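**Q** Any chance you can model this:
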Amino acid sequence: MQIFVIEFEQDDPKKCTAKRMIRKGFAIRVRTPKGILLNPISNKTLSYEDREIIQKRGLTVLDSSWNKSDEKFFKKYENSLSRRLPFLLAGNPINYAKPFKLSSLEAVAASLIIIGEKELGLKLLSLVKWGPTFYKLNENLLEAYYKKSEREILEVEEEFLAGYLGGP
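**A** Sure thing, here's the model as predicted:
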């Protein structure tokens, strides 16, 4: 299973989780997206249905700073294989407990868990000391999203958000 990173060099290199994935041999730096592209503004949600594409063509993460990336930035990378992650909370110290503000490593690990590659996802999380925090924070959601279709994930997400935001 190949993991690709498009780097924009916007973060502190010592704290950059994408660089860590590359250094440890879990990811490869590329200039253009390959396979499924993690993109937070995508209309499609990553699901188990994407597993075959990821196994054959890989998974790409855009490694940019949340402070320097806006909708216009992400729009440039929107394509038919773009996917957003369902609701998850960041476990990293910079954006701790903020919805959707995941590090590149958290996003890739969550993606792998969702598509049924839990062991590899947990191995990735072990590269950072706060990896277990991310998993614990999202364990129930990740288990609910695990090996589910996009429709099922959207139902879980909607139900969770209704409770999280105090809805009906």
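
**Q** Please count neighbours and contacts with C-alpha atoms only from this point.
**A** Noted.

**Q** need the contact list for the spatially most central residue of the chain.
**A** What sits nearest the mean C-alpha location of the chain, by Cα atoms, centre = their mean, is Ala107, with 2.0 Å. Ala107 is in contact with Leu38, Val61, Leu85, counting by Cα atoms under 8 Å, 6 or more residues apart in numbering.

**Q** To compare against the first, here's the next sequence to fold:
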Amino acid sequence: MELHVRYEGDDDPEKCSARKLARFDLASLHRSARGTPHGIVLDPYADRALSPADAEEAPHGRLIALDCSWETAEAEAFRLDGPHRSLPFLVAANPVNYGTPFRLNTVEAFAGALCILGYRHRAEELLGKFRWGHTFLELNEEPLRRYANCSDSTDVIDVQSGYLDQ
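**A** A predicted model of the protein is given here:
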């Protein structure tokens, strides 16, 4: 699965997980929407949740993440081509948003998506580049396993509802 990032560059370069992934040649950065290839767009505002069923529909085997400030994410995501999917309930492990639900950085979004789509080994590879990376998988072990066993987006939302009700 190819990983691509629509990169805005409006965050601290020292804390940017997308830039670190690019340095290790694990993801490609793109400075414009036009230059970003077609793929499943990880969009926190999408109406449909990512599910294992999307693995079969992944255009060209690509995941696209948006790396920008949370204030501009909604507007920027609309400019990207491909099916838009939101990630279900997951908790951040990165030092900036530790313990905050739905506030994942780019590598956490990729890792969560890869686990749901059946590429856990690849998620572990990405997170292995960050000293806190294993914590993301530990914090989200049960939900990631349950989401990966769902058949479609509706099932993922049902599982997520159980976590949000707690």
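
**Q** quick one on the thing from earlier: show me what the residue nearest to the centre of the first structure lines up with in the second structure.
**A** Superposed on the second structure with TM-score structural alignment, Ala107 of the first structure falls opposite Ala109.

**Q** Translate Pro88 of the second structure into the numbering of the first structure.
**A** Under the alignment (TM-score structural alignment), Pro88 of the second structure maps onto Pro86 of the first structure.

**Q** ok, now Ala123 of the second structure?
**A** So, by TM-score structural alignment, Ala123 of the second structure is matched to Gly121.

**Q** same check, this time on Asn140 of the second structure
**A** Using TM-score structural alignment, the equivalent of Asn140 of the second structure in the first structure is Asn138.

**Q** Quick check: that match vs Leu37 of the first structure, distance?
**A** The gap separating Asn138 of the first structure from Leu37 of the first structure is 22 Å, by Cα to Cα, to the nearest Å.

**Q** just Glu9 of the first structure next, same as before
**A** Glu9 of the first structure sits 18 Å away from Leu37 of the first structure, going by Cα to Cα.

**Q** for Lys76 of the first structure, same thing?
**A** 12 Å.

**Q** With Lys44 of the first structure instead?
**A** Relative to Leu37 of the first structure, Lys44 of the first structure is positioned 11 Å away (Cα to Cα).

**Q** More neighbours: the two, which one.
**A** Taking other Cα atoms under 10 Å, Lys44 of the first structure and Leu37 do not tie; Leu37 has more neighbours (26 against 17).

**Q** Okay, and that one sits in which element?
**A** Using DSSP states H and E, Leu37 of the first structure falls within strand 36-38.

**Q** next one: stretch 125-140 of the second structure to chain centre, how far?
**A** Centroid separation between stretch 125-140 of the second structure and its chain, computed with Cα atoms, centre = their mean, to the nearest Å, is 13 Å.

**Q** Check stretch 34-49 of the first structure too.
**A** In terms of Cα atoms, centre = their mean, the centre of stretch 34-49 of the first structure is found 9 Å from the chain centre.

**Q** whereabouts in the second structure does it align?
**A** Aligning stretch 34-49 of the first structure against the second structure (TM-score structural alignment) gives residues 38-53.

**Q** Check the mean deviation of the strand holding Leu37 of the first structure from the second structure.
**A** For strand 36-38 of the first structure, the mean deviation from the second structure after alignment is 0.4 Å (mean Cα distance after the TM-score superposition for the first structure).

**Q** Need the contact partners of that strand.
**A** The contact list for strand 36-38 of the first structure (Cα under 8 Å, 6+ apart) reads 50, 53-54, 57-62, 81-85, 107.

**Q** do the same with stretch 71-86 of the second structure
**A** 33-34, 36-50, 59, 66.

**Q** one more time with 6 Å
**A** The contact list for stretch 71-86 of the second structure (Cα atoms under 6 Å, 6 or more residues apart in numbering) reads Ala33, His38, Gly39, Ile40, Val41, Leu42, Asp43, Pro44, Ala46, Arg48, Ala49, Leu50.
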